[in-house]
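In: could you look at this predicted model? Sequence included:
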Amino acid sequence: MTYASEKLPEEKVFKDPVHRYIHVRDKIIWDLIGTKEFQRLRRIRQLGTTFLTFHGAEHSRFNHSLGVYEIVRRIVDDVFRGRPEWNEDERLLSLCAALLHDVGHGPFSHSFEKVFHLDHEDFTQAIILGNTEINRVLSNAGAEFPKKVAEVIAKTYKNKQVISLISSQIDADRMDYLQRDAFYTGVQYGHFDMERILRVMRPREDQVVIKYSGMHAVEDYIMSRYQMYWQVYFHPVTRSAEVILSKILHRAKALYENNYSFQADPVHFYSIFKGDVTVEDYLKLDESIILYYFQEWQKEKDPILSDLCNRFINRRLFKYVEFQPSNEQLMKLIELTNLFKKAGIDPEYYLVVDSSSDLPYDFYRPGEEEERLPIHLLMPNGEIRELSRESEIVDAITGKRRTDHKLYFPLDFLKDFSEKRNLKKQILEILQLTDKDGFIL
């Protein structure tokens, strides 16, 4: 028996609120879960700053990664097994890629990446291929095995069928996070009939398709995703927290570059600030480390860093108003920027336009920058048809990008303008705030 085929003496299970149980029989999966790089995901929240909006959203990337693994395990063991279009030799590769697909996420995930121009998928591949416990476990299954797992993450693996299980418009990743995020935030939007979708999934050359009889379950899934993005992921309060988080990191980096003397020296950030972060440095960062610095930086002499950290730690978030990037609104933004400067408020940190954008579903458009593999239906006559060609509901939203812009600012600063009433009046008029917002005009 080889390591790749080795089973545990007894099946291990994780109790899970979404899938009831997560089953592990393969020794390599159990060993991967036990690595320090995978255990680190317990200290990375799945939804970043969303816990400041939905107090239940404290679940981790660890939870989610196990969930994605379990969905793929069910597909390859229960749905695909024995079908001629599925190569059983790809089973373990699919399971390992599913489990490890998020292992490169940093603290507060996407906000952290944007500030420092990092890519969690690059770090996922580096962790899989580098001098790590994960690499040593994977290498036990074959010298080339880590490379194959990394190729699945990079979407360059030769068998696109395996890639589509964890990275497509209807994959195990999305099916888990929609349900898991809905559960922990307490909303109803992310629920759909996953059991039905799994039953009608079929392997085909270079892709996974859905039987035509399951089309309505897929429609429900796509609409659930649409609602989750706009009601949860792009919630304006969450975005306010993300704005403050980003500005804290920007301010700390700017101070470091100007040789500011920190009371709490950001030693964990040095390599990131310099732009030469190693995998070893990166893996030392988690949200407990970030929050420690934010807690300490409340006592810094720099008033901007101190204030922003105080806001994040104590949930004193920015107010927001709707903002459309028209010529008229942009002129108002320029005027606001000048007024903030006159008032002694740095607009770089306290006047921020934030935009959110989502494309619920699209089909592949040759030549466009971002390739989107469409969802294909297996018709009763054996023909393969792209989903929007058969579904009027999906056709109605296909290729339609929705974008939302908001302007964030510290409402409490404006309320303190007792000696700058003229400035306050001008700012409030532009922001269209009135005494109903708690102002004495």
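Out: Alright, I've got the coordinates.
In: switch to C-alpha atoms for all contacts and neighbour counts from now on
Out: Will do.
In: in the chain, which strand is the longest?
Out: The single longest strand within the chain, with elements called by DSSP state E, is strand 7-16.
In: which helices and strands does the helix or strand following that one pack with?
Out: Counting by DSSP states H and E, the element after strand 7-16 in chain order, helix or strand, is strand 20-26. The contact analysis (3 or more Cα pairs under 8 Å, 6 or more residues apart in numbering; DSSP states H and E) places strand 20-26 against strand 7-16, helix 61-74.
In: once you drop chain neighbours, what's closest to residue 431?
Out: Using Cα to Cα, 6 or more residues apart in numbering and skipping the chain neighbours, the partner closest in space to residue 431 is residue 321 (7.1 Å).
In: the one you found: neighbour count?
Out: Residues near residue 321, counting by other Cα atoms under 10 Å, number 14.
In: ok, it touching residue 406?
Out: Yes - assessed by Cα atoms under 8 Å, residue 321 is found in contact with residue 406 at 5.7 Å.
In: contact partners for the residue nearest to residue 25 when sequence neighbours are not counted?
Out: Nearest residue to residue 25 in three dimensions, chain neighbours excluded: residue 11, at 4.9 Å (Cα to Cα, 6+ apart). Residues counted as contacts of residue 11 (Cα atoms under 8 Å, 6 or more residues apart in numbering) are 23, 24, 25.
In: same deal with residue 120?
Out: 102, 104, 105, 106, 109, 113.
In: try this one side by side with the last:
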Amino acid sequence: MVYTNGKLDEKKVFKDPVHKYVQVRDKVIWDLIGTSEFQRLRRIKQLGTTFYTFHGAEQSRFNHSLGVYEIVRRMIDDVFDGRPQWNAEDRLLCLCAALLHDLGHGPFSHSFEKVFHLNHEKFTQRIILGDTEVNRVLRRVGSDFPQRVSDVIAKTSDNKLAISMISSQIDADRMDYLLRDAYFTGVSYGNFDMERILRVMRPQGDQVVIKASGMHAVEHYIMSRYQMYWQVYFHPVTRSAEVILTKILHRAKALHSQYYTFKYEPAHFYSLFEEEVTLEDYLKLDENIMYYYFQVWQEEEDSILRDLCRRFMNRNLFKYVDFTEKQHGLNNWVELSSLFKKAGIDPEYYLVVDSTSDLPYDFYRAGEEEERLPILLLMPNGELRELSRESDIVEAITGKKRTDQKLFYPHDLIYEDSKKGKVKEKIISLLEGKG
């Protein structure tokens, strides 16, 4: 079937806690939502292990993808439509790219990717361009349409305006996840006036710009993003759960390489262990599958895998201390590792330094690897001005990267052992910066 008028007989809606309603009139969008590859996103959490810190953070990438689509739809239908800088023929391209931008995410996305050397963006492209339901729906629009959508998501398209709508420093993706994540975690940090920002957005050449009268709403958005990263996304309890999750996957992979006989055969992991993951294998993976293995691996003979899975499933997480060069320099780190071994605790799995950092706003600087398009203000006289040149608030944080390092360890194996002995007493002294 080929899309003719491209419209449904009647508008479909999804009730949404953030946007009230997600509206669908285009048949291609409705059909994409119904594909097995898109429905798989219901089984992948948007925020990974954050639910261990904020128990409401159970929303899925399906929710988020619909939200990003809805924001782009509103940009186009409510603001851009009819403006001379907007090409109406790009409407469907932008809507499909917005809807499918996270299609390739795997379970527990970033931890999963790091262990198995995967890239969700590449899998997004493989799903869109491969032998999939999504590809067949997109091809009904045109034989080259899957490639065009993929290029926008991969940021390789000549249509820079379409890219900026879903991937820039003020885009539909960020606006949705800040509002959605704030809602489901129950915090107020991520709230900002999206309605105002949408009203002052304008298509201008290769990117979306903001009318100068909306500068204060953008300031609020940037500070909301800053607070969400440090109060929610980088919360040390969430990071502790991620550390354990990562170590479970590393341990399972290591055991496989040692020809360990699993009590419960990890059939879904074999291609991951060998780093020969087919698209078919990848699409079978979701967090339900992962939880099954974490559940049964609590009964494995290997004590490390068994313990780590029990910790993850029962939220018996690692404790943490700030990791500073002054208190935990290289010499102390080497000594800590040695003492862990003497105490019978494998430092490879139970002593972990995790570093995280964020750059709340920046713009391209000559000689740097990654180009960051600035947020541009459209002044009353038609001039475009970079945001930090007009905003004292944004100027104060522009280019300032904040980093946080934590040292994670199993408190119960060290502090709660009635027979601590001199080795564990020395470990405690070093952890507390007294060594």
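Out: Cool, the structure landed. Small disclaimer: the values here were computed from a predicted structure and weren't measured.
In: buried residues in the strand or helix carrying the residue nearest to residue 431 of the first structure?
Out: Assigned by DSSP H and E, residue 321 of the first structure falls within strand 319-322. Burial within strand 319-322 of the first structure, assessed by neighbour count using 16 or more other Cα atoms under 10 Å, is assigned to residue 320.
In: do stretch 74-85 of the first structure as well
Out: 74, 75, 76, 79, 80, 81.
In: average distance between whatever helix or strand residue 127 of the first structure lives in and the second structure?
Out: Taking DSSP H and E as the criterion, residue 127 of the first structure maps to helix 120-129. Its aligned residues in the second structure lie a mean 0.4 Å from helix 120-129 of the first structure after superposition (mean Cα distance after the TM-score superposition for the first structure).
In: and that helix, which residues are buried?
Out: Buried, per 16+ other Cα under 10 Å, within helix 120-129 of the first structure: 120, 121, 123, 124, 125, 126, 127, 128, 129.
In: excluding covalently adjacent residues, which one is nearest to the fourth one?
Out: Think residue 124 of the first structure. residue 104 (3.9 Å).
In: that neighbour reaches residue 121, doesn't it?
Out: Yes - counting by Cα under 8 Å, residue 121 is a contact partner of residue 104 of the first structure at 6.2 Å.
In: about what we covered before: which single one of the contacts of residue 120 of the first structure is nearest to residue 268 of the first structure?
Out: Closest approach between the contacts of residue 120 of the first structure and residue 268 of the first structure, by Cα to Cα: residue 106, at 12.8 Å.
In: after the helix ranked longest in the first structure, which helix or strand is next?
Out: As assigned by DSSP state H, the longest helix anywhere in the first structure is helix 236-257. Note on helix 236-257 of the first structure: by DSSP H and E, the next helix or strand toward the C-terminus is helix 270-274.
In: and that next one against the second structure, how far off on average?
Out: Helix 270-274 of the first structure sits 0.8 Å off on average (mean Cα distance after the TM-score superposition for the first structure).
In: what lies in contact with that helix?
Out: Residues contacting helix 270-274 of the first structure (Cα under 8 Å, 6+ apart): 116, 253, 256, 277, 278, 281.
In: could I get the residues you listed as TSV with distance to residue 96 of the first structure?
Out: Output for the contacts of helix 270-274 of the first structure, formatted as TSV (distance: Cα to Cα, whole Å):
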residue	distance to residue 96 of the first structure
116	28
253	36
256	39
277	26
278	23
281	24
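In: tell me the residue in the first structure aligned with residue 415 of the second structure.
Out: Under the alignment defined by TM-score structural alignment, residue 415 of the second structure corresponds to residue 415 in the first structure.
In: report all helices and strands that the strand or helix carrying residue 394 of the first structure contacts.
Out: Assigned by DSSP H and E, residue 394 of the first structure belongs to helix 392-397. With contacts defined as 3+ Cα pairs under 8 Å, 6+ apart, the packing partners of helix 392-397 of the first structure are helix 215-228.
In: quick one: contacts for residue 419 of the second structure?
Out: Counting by Cα under 8 Å, 6+ apart, residue 419 of the second structure has no contacts.
In: returning to that earlier point: average gap between the helix holding residue 394 of the first structure and the second structure?
Out: Looks like 0.5 Å for helix 392-397 of the first structure (mean Cα distance after the TM-score superposition for the first structure).
In: next secondary structure after that helix?
Out: Next in line after helix 392-397 of the first structure, if elements are assigned by DSSP H and E, sits strand 402-409.
In: that following strand vs the second structure, average distance?
Out: Mean for strand 402-409 of the first structure is 0.2 Å (mean Cα distance after the TM-score superposition for the first structure).
In: distance from the chain centre to that strand, please.
Out: 19 Å (Cα atoms, centre = their mean, to the nearest Å).
In: counting contacts, what elements does it pack onto?
Out: Against strand 402-409 of the first structure (3+ Cα pairs under 8 Å, 6+ apart) you get strand 319-322, strand 352-358.
In: and the contacts of that strand?
Out: 236, 240, 318-325, 350-359.
In: residue range for stretch 306-316 of the first structure in the second structure?
Out: Stretch 306-316 of the first structure covers residues 306-316 of the second structure once aligned (TM-score structural alignment).
In: show me which residues of the matching stretch are buried.
Out: Applying 16+ other Cα under 10 Å to stretch 306-316 of the second structure flags 306, 307, 308, 309, 310, 311, 312, 316 as buried.
In: give me the element the closest residue to residue 65 of the first structure other than its chain neighbours is part of.
Out: Nearest residue to residue 65 of the first structure, sequence neighbours excluded (Cα to Cα, 6+ apart): residue 99, at 5.3 Å. Element membership for residue 99 of the first structure (DSSP H and E) is helix 91-100.
In: what's the helix or strand just after that helix packed up against?
Out: Proceeding N to C from helix 91-100 of the first structure, the next assigned helix or strand is helix 109-116, under DSSP H and E. Packing partners of helix 109-116 of the first structure (3+ Cα pairs under 8 Å, 6+ apart): helix 236-257.
In: report the buried residues of the helix it packs on.
Out: Quick answer for helix 236-257 of the first structure (16+ other Cα under 10 Å): 236-253, 256.
In: quick revisit: ok, the residue nearest to residue 124 of the first structure - how many residues close by?
Out: 25.
In: contacts only, for the aligned partner of it in the second structure.
Out: Using TM-score structural alignment, the equivalent of residue 104 of the first structure in the second structure is residue 104. Residues near residue 104 of the second structure by Cα under 8 Å, 6+ apart: 120, 121, 122, 123, 124, 125, 127.
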